[in-house]
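A.B. asks: 3D, please:
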Amino acid sequence: MDAFWSNEYVYIAAYCSVVVLCAVVFLAFFELVTKYRNWEEIKNGNMAVAMATGGKIFGIANIFRHAIIQHDSLLDMIYWGVFGFIMLVAGYFIFEFLTPGFKIDDEIQNDNRAVGFIAMVISIGFSYVIGAGIS
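C.D. replies: Here you go, the predicted structure:
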């Protein structure tokens, strides 16, 4: 069995499968905490939602990238990826808190692309900081 798990292809497939599963779960969580339905809005052409969601996807992937590079076991990678995701969600709520003049979710749902772009950049930028902390 050791030969099976030491195979590079199996190793990469296992990590990719776990990251895809985690990303689906994490995006479902974001779906619960936002007022809008991400995929419905994207289907309707809402670019602000697409940018914000794309930033979240990139952020999740970047966090897991650092978790994979830094940690040898699959369980450690999952642990640090989940921790990084929690930090990314915290960043999202801080962004909402720091903009009391308007509601982020409402602006993104109304296709305010400036807010969608800033949400994307915050997710991406924050994922680099989280990733550096994981590494």
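A.B. asks: rest of the way, CA atoms for contacts and neighbours
C.D. replies: OK.
A.B. asks: wait, what's in contact with the residue nearest the centre of the chain?
C.D. replies: In the chain, the residue lying closest to the centroid (CA atoms, centre = their mean) is Ile60, at 3.0 Å. Contact partners of Ile60, counting by CA atoms under 8 Å, 6 or more residues apart in numbering, are Ala23, Gly81, Gly84, Phe85, Ser127.
A.B. asks: another for comparison:
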Amino acid sequence: MIVVVNLIVSIVIIVALQWIGMLVFSWMTPFNDLEELRKGNVAVGLALSGKFLGTALLLGVAAYTNSSIWHLALWFAVGYACLLLAYWVFEWVTPKLTLSVELQKGNVAVGLLLAAVYVGTAFAVSSLII
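C.D. replies: From the prediction side, this is the model:
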């Protein structure tokens, strides 16, 4: 019975952290992500997919390698900070390319590249958790 309760609590915590992570990411853009998705903006969809997969990867590795919910949340916070930093560093090293403007314009190449940046960063950071 305790195993089932621990599993349910873990799933609730993981879903909550994923939701919070996506909410914070949505605050980073000057446009409404969901509105852009409703319009069919593929670039925003790709970038959001990368964010979701990146946060899921961090959560999965953190959950697998930690037996404590608090350690899971701590490692997720560290990894998530790295994802946010990756976005801002990428924005900084591409001064002639404003990422949020390009995404809102529907630039699929930028959306795909950002997705790869998020997933790649999450993969690299998750290897540090182990």
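A.B. asks: show me which of the contacts of Ile60 of structure 1 is closest to Phe64 of structure 1.
C.D. replies: Of all these, Phe64 of structure 1 sits closest to Gly81, with 5.2 Å by CA to CA.
A.B. asks: on that earlier part again, which pair in the contacts of Ile60 of structure 1 spans the largest distance?
C.D. replies: Ala23 and Ser127 (13.8 Å).
A.B. asks: so between these two, which is more surrounded?
C.D. replies: Counted by other CA atoms under 10 Å, Ala23 of structure 1 and Ser127 do not tie: Ser127 has more neighbours, with 27 against 21.
A.B. asks: so what corresponds to the more buried one in structure 2?
C.D. replies: With TM-score structural alignment defining the correspondence, Ser127 of structure 1 maps onto Ala122 in structure 2.
A.B. asks: same question for Phe93 of structure 1.
C.D. replies: By TM-score structural alignment, Phe93 of structure 1 lines up with Trp88.
A.B. asks: quick check: its match vs Lys39 of structure 2, distance?
C.D. replies: Distance of Trp88 of structure 2 to Lys39 of structure 2, computed by CA to CA, to the nearest Å: 26 Å.
A.B. asks: which one's more surrounded, these two?
C.D. replies: Of the pair Trp88 of structure 2 and Lys39, Trp88 is the one with more neighbours under other CA under 10 Å, namely 14 against 9.
A.B. asks: what's the helix or strand for that one?
C.D. replies: In this assignment (DSSP states H and E), Trp88 of structure 2 forms part of helix 69-93.
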